[in-house]
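In: Sequence below, structure please.
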Amino acid sequence: MKKFLQEFKEFAMRGNMIDMAVGIIIGAAFGKIVSSLVADVIMPPLGLLIGGVDFTDLAITLKRATGDDPAVLLRYGAFLQTVVDFLIVAFAIFLMVKGINSLRRKQADKPAPAAPPAPTAEEKLLTEIRDLLKKETAEEGRNR
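Out: Predicted coordinates:
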């Protein structure tokens, strides 16, 4: 599970075109879910509270239907529903961006790995002795 979350975090932090395309596709599907939430879950009780009104049916007739000419309607109810859709989608995207920014901040706030400790005086001395022995051994090999 930890690896899955790590992979998702890396995916969310990258900004390449494939990731953006995936985001657009998921966003379109999410938009349909939100539209259904607004139209089928939120608006019916809201309409009931204000007198059993279905928001999608709210309209002002600008011109009545005559013969073959259809009526001209100002459908402000459908507009209200679209505004509510937008507000919910905008809020959901805000929460998502806020979460991603939080992940980025946590990643940026991680302390840099500590530098290895400097060698002690004893280690330095042993290193010098080793290097001198190597040099001496190499010189003896050349002299033979």
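In: C-alpha from now on. contacts and neighbour counts both.
Out: Noted.
In: Pretty sure Ala115 sits in a helix.
Out: No - read with DSSP: H, G, I helix; E, B strand; the rest coil, Ala115 is coil and lies in no helix.
In: Next SSE downstream of the top helix by length along the chain?
Out: Of all the elements of type helix in the chain, the one with the most residues (DSSP state H) is helix 76-109. The first helix or strand that comes after helix 76-109 along the chain, using DSSP states H and E, is helix 121-143.
In: for comparison, sequence B:
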Amino acid sequence: MGMLTEFKEFAMRGNVVDLAVGVIIGGAFGKIVSSLVNDLIMPVIGNLLGGVNFSALAYQLQPAVIGPDGKETAAAVLVKYGAFFQSIIDFLIIAFAIFMAIKVMNALKRKEEAAPPAPAEPSDEVKLLTEIRDALKKG
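Out: Below is the predicted model of the structure:
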């Protein structure tokens, strides 16, 4: 079997295709959640806390260096804890959404597993052999 054929079998295997679809949908979902947090949730939280813009919250470790011509030669060194806070909220929302999706999937799976099929009735041969066994035990 050639390498190309093996690769084709690997790439077309169900798990690989499912994983690729999951990664693509996950990336799009991440963008949606980031927009939800950045554009809807954080402005409301910032407004409730007195007009705070979380993306601008930072601690300055070193100020920007301005050259003799008035232009910035080195950017300020900042610890951007506001952006970190937004990332934490992004993560919590994504984790909760995934938790809810898995919870729904598990509930559906439990419904499928709830009714196990009835055991099959023994064949005529098994019935006959059982009668012969029982007759030999008596006899």
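In: ok, back up a step: so how much does the longest helix of the first structure differ from the second structure once superposed?
Out: Mean deviation of helix 76-109 of the first structure relative to the second structure after superposition (mean C-alpha distance after the TM-score superposition for the first structure): 0.7 Å.
In: What range does that helix cover in the second structure?
Out: The aligned range for helix 76-109 of the first structure in the second structure is 81-114, by TM-score structural alignment.
In: got the buried residues for that stretch?
Out: Buried residues in stretch 81-114 of the second structure, defined by neighbour count with 16 or more other C-alpha atoms under 10 Å: Gly82, Ala83, Gln86, Ile89, Asp90, Phe91, Ile93, Ile94.
In: what would these look like in TSV with distance to Tyr59 of the second structure?
Out: Written out in TSV, the entries for these read as follows (distance: C-alpha to C-alpha, whole Å):
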residue	distance to Tyr59 of the second structure
Gly82	9
Ala83	12
Gln86	16
Ile89	20
Asp90	21
Phe91	23
Ile93	26
Ile94	27
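In: And the residues you listed, which is closest to Glu6 of the second structure?
Out: Set against Glu6 of the second structure, the nearest of those by C-alpha to C-alpha is Ile94 (36.3 Å).
In: now the closest one: how far from Thr130 of the second structure?
Out: In this structure, Ile94 of the second structure and Thr130 of the second structure are 59 Å apart, going by C-alpha to C-alpha, to the nearest Å.
In: how about stretch 34-52 of the second structure: buried residues?
Out: Within stretch 34-52 of the second structure, the residues that qualify as buried by neighbour count (16+ other C-alpha under 10 Å) are Ser34, Val37, Asn38, Met42, Pro43, Val52.
In: So which of these sit within helices?
Out: Reading helices off these with DSSP H, I get Ser34, Met42, Pro43.
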